[in-house]
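Enquirer: No sequence on hand, only this structure:
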């Protein structure tokens, strides 16, 4: 009965030794495989450097990785890569010849703009106005409004009188009519003529000499920053100042009609500085 027990005990050490031998063999083979692969890689690099392929191709592993990357990018498309064309991109599309042409055109436009600005400034100086910080377009518009002929006189109740102070009715038929901005003849809120106003009025005297014995109508208009009565009085005093200057240069055959309209005959609404300047005007006409 004791003989079988002794046999089982002797078989256990043999089994443990065989498992250990298998593990050692496996480790040795793995080490041998790693060393062999490393030596093969080094040998391949040396051969590739010594004898390069005239038509090289990417390794299969790299092709496989790129293929996988392309699939990944197509799955998650980056919409931020789509950009609207910018000025820089548009400039890049121009050829060198086109760039030179565009620069030449810009230079010519800049010169024209400077010449136009100088011409507008000259006109403003002649008219006694100033555009200030307004754009060039608004300054031209203001000059155009100042030079535009006023509308026909209507029948409200302005201050009307002749050189002796008698009230008269104004005629509607004009043989000669001149309209000037008040700012070139008078200082602001003043009824005395500017020193340089004589240069302008002397030219009008020359025109009036062609109408001896005629009735000369002088009408003054203001804007509305003051009281209506004050504006009428100011316009009437200004009309008298113009009449006195012209009559001193003409003979006694002329008759005079002076009118102070004040603010009652605006050409446009007095809501901007340009419009107020347009409404401040002097009208000299031969009736």
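Expert: In hand now; what should we look at? All of these numbers come straight from a predicted model, not from anything done at the bench. Residues are numbered from 1 along each chain as shown.

Enquirer: Please make it C-alpha for all contacts and neighbour counts, starting now.
Expert: Noted.

Enquirer: Could you look up the SS state of residue 261?
Expert: strand (DSSP: H, G, I helix; E, B strand; the rest coil).

Enquirer: and what of residue 229?
Expert: Per three-state DSSP, the local secondary structure of residue 229 is helix.

Enquirer: in which helix or strand would I find residue 65?
Expert: Residue 65 is located in helix 60-75, with elements delineated by DSSP states H and E.

Enquirer: what's the following helix or strand after that helix?
Expert: Sequence-wise, the next helix or strand beyond helix 60-75 is helix 87-93, with elements assigned using DSSP H and E.

Enquirer: other SSEs contacting the helix or strand following that next one?
Expert: The helix or strand immediately downstream of helix 87-93 is helix 96-127, counting by DSSP H and E. With contacts taken as 3 or more Cα pairs under 8 Å, 6 or more residues apart in numbering; DSSP states H and E, helix 96-127 sits against helix 136-147.

Enquirer: quick one: the helix it packs on to helix 96-127, angle?
Expert: Here helix 136-147 runs at an angle of 30 degrees relative to helix 96-127 (axes from the mean of the first three to the mean of the last three Cα atoms, to 10 degrees).

Enquirer: contact partners of helix 136-147?
Expert: 117, 120, 123-124, 131, 179-181, 274-275, 277-278 (Cα atoms under 8 Å, 6 or more residues apart in numbering).

Enquirer: buried sites along that helix?
Expert: 139-140, 142-143, 145-146 (16 or more other Cα atoms under 10 Å).

Enquirer: next, the one to line up against it:
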């Protein structure tokens, strides 16, 4: 009898262990929740919370129950049951949301337009009315009541348009009105009458368009933005004219100030802005240069596409030949090294780029006193970073290139550039593995990267380049 009791006790203990909740603690949540999580993400992407609210709420409720059960380490069967219900409900909600997107297309466009002008903040009550109407329409669509759904969606569209209109009036029109009122108060019409009149005309046109066609606000919104700009413009111009009238700014100073922005643009484009023939010649030259750069960028983009296709073809061939994985590993290692080198330097210290298989580090922050090749102490930190960069490429040789601007004699510049490259070489030599090959060369003014006719261009041309070359 005692042996039978012992056996029954052992059996009960075994059964209890098999259903022990703590035994579920190690179950992989990611794998268990995978399908339900994917369904939830798809429903969120479809905006099912707005377009299929009942189904989305049901699915979310089951998903949350599964989360709670998992946190409490309940039986897997109970969790799986809730996840299955969640998945089914969320998938149906996503499907219904896509149907609602087609059915409520006009309403959703109105909603997006209203959202684009910050109606939630500027016309909160009207926006909320639209949200409630859309939610009701979506619910009726889920119930199969298409007629009621469309009717309520039409109400929502009107409410969103009203919210958009109110927001436009609150932001664009009201601000334009305030600016024009300020301009009148400051008697801008005495100094910039044409610009102020333009602002007033644009504002009147915007108000007229909104009144006559209140549900097509794209054009009046554009007019209102222009009116706001022209009002600000008139205030600025009036102030400049006042300064001229008061003698605080001479006509010459005024014209020279106007030249400065064009000079800055020209400098960025590595051009020289010459105003001896007026502004139009400079502006035309700038436009032509920009258009040329745009064309070059487009051409480069096309070449990149071709290169990408060629690389894809090569990848396919190499894969067939069984050498793909090794090549990918090498490329990834090279990319990682290049990333690490780039992160060593601030923008005002060095620029890192590739030239074929070589790594070029343009040390823009490495400066010398005029006519000197002596390394100043303020360069030590940057030189230390150059040493760290070289250490990331073991086995590579180093070539230190010295460059100058075009000012000074050719021979003197050549000697100076070499002397500076040698100074950098000697500094690095004392701080780098003795087995590393380091060479120095001076190019003088023969390899400019910028326009030597501008101060900024000459500064860019005076540089030290460090070239890391892979072993042959």
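Expert: Perfect, I can see it now. All figures in this text were calculated on a predicted structure; none of them were measured in a lab.

Enquirer: Let me see the TM-score of these two.
Expert: Once superposed, chain against chain, the TM-score is 0.45 (TM-score structural alignment, normalised by the length of the first structure); 156 aligned residues with a Cα RMSD of 3.9 Å.

Enquirer: would JSON lines of the buried residues of helix 136-147 of the first structure with distance to residue 97 of the first structure be doable?
Expert: What follows is these, written out as JSON lines (distance: Cα to Cα, whole Å):
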{"residue": "139", "distance to residue 97 of the first structure": "37"}
{"residue": "140", "distance to residue 97 of the first structure": "36"}
{"residue": "142", "distance to residue 97 of the first structure": "41"}
{"residue": "143", "distance to residue 97 of the first structure": "41"}
{"residue": "145", "distance to residue 97 of the first structure": "44"}
{"residue": "146", "distance to residue 97 of the first structure": "46"}
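
Enquirer: Closest one of those to residue 242 of the first structure?
Expert: The shortest approach to residue 242 of the first structure among the buried residues of helix 136-147 of the first structure belongs to residue 146, at 19.0 Å (Cα to Cα).

Enquirer: Residue 275 of the first structure versus that closest one, what's the distance?
Expert: 9 Å (Cα to Cα, to the nearest Å).

Enquirer: picking that back up, just the buried ones from the contacts of helix 136-147 of the first structure?
Expert: Using 16+ other Cα under 10 Å, the buried ones in the contacts of helix 136-147 of the first structure are 117, 120, 124, 131, 179-181, 274-275, 277-278.

Enquirer: Just the residues you listed: which are in helices?
Expert: The members of those that map onto helices under DSSP state H are 117, 120, 124, 274-275, 277-278.

Enquirer: Break down the second structure into its strands, ranges please.
Expert: For the second structure, the strands defined by DSSP state E cover 351-355, 358-363, 397-403, 438-442, 463-469.

Enquirer: Would you convert these into CSV that also reports distance to residue 221 of the second structure and mean neighbour count?
Expert: Below are these laid out as CSV (distance: least, Cα to Cα, whole Å; neighbours: other Cα atoms under 10 Å):
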stretch, distance to residue 221 of the second structure, mean neighbour count
strand 351-355, 44, 15
strand 358-363, 48, 20
strand 397-403, 54, 23
strand 438-442, 60, 19
strand 463-469, 51, 23
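
Enquirer: mind putting those strands in a markdown table, distance to residue 120 of the second structure included?
Expert: Below are the strands of the second structure laid out as a markdown table (distance: least, Cα to Cα, whole Å):
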| stretch | distance to residue 120 of the second structure |
| --- | --- |
| strand 351-355 | 45 |
| strand 358-363 | 50 |
| strand 397-403 | 59 |
| strand 438-442 | 64 |
| strand 463-469 | 54 |
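
Enquirer: Among those, which comes closest to residue 306 of the second structure?
Expert: Judged by Cα to Cα, the one of these that comes nearest to residue 306 of the second structure is strand 351-355, at 19.2 Å.

Enquirer: Just want the angle from the closest one to strand 358-363.
Expert: With the same axes, to 10 degrees applied, the angle from strand 351-355 of the second structure to strand 358-363 works out at 160 degrees.

Enquirer: buried sites along the helix holding residue 65 of the first structure?
Expert: Residues of helix 60-75 of the first structure include none that count as buried (16+ other Cα under 10 Å).
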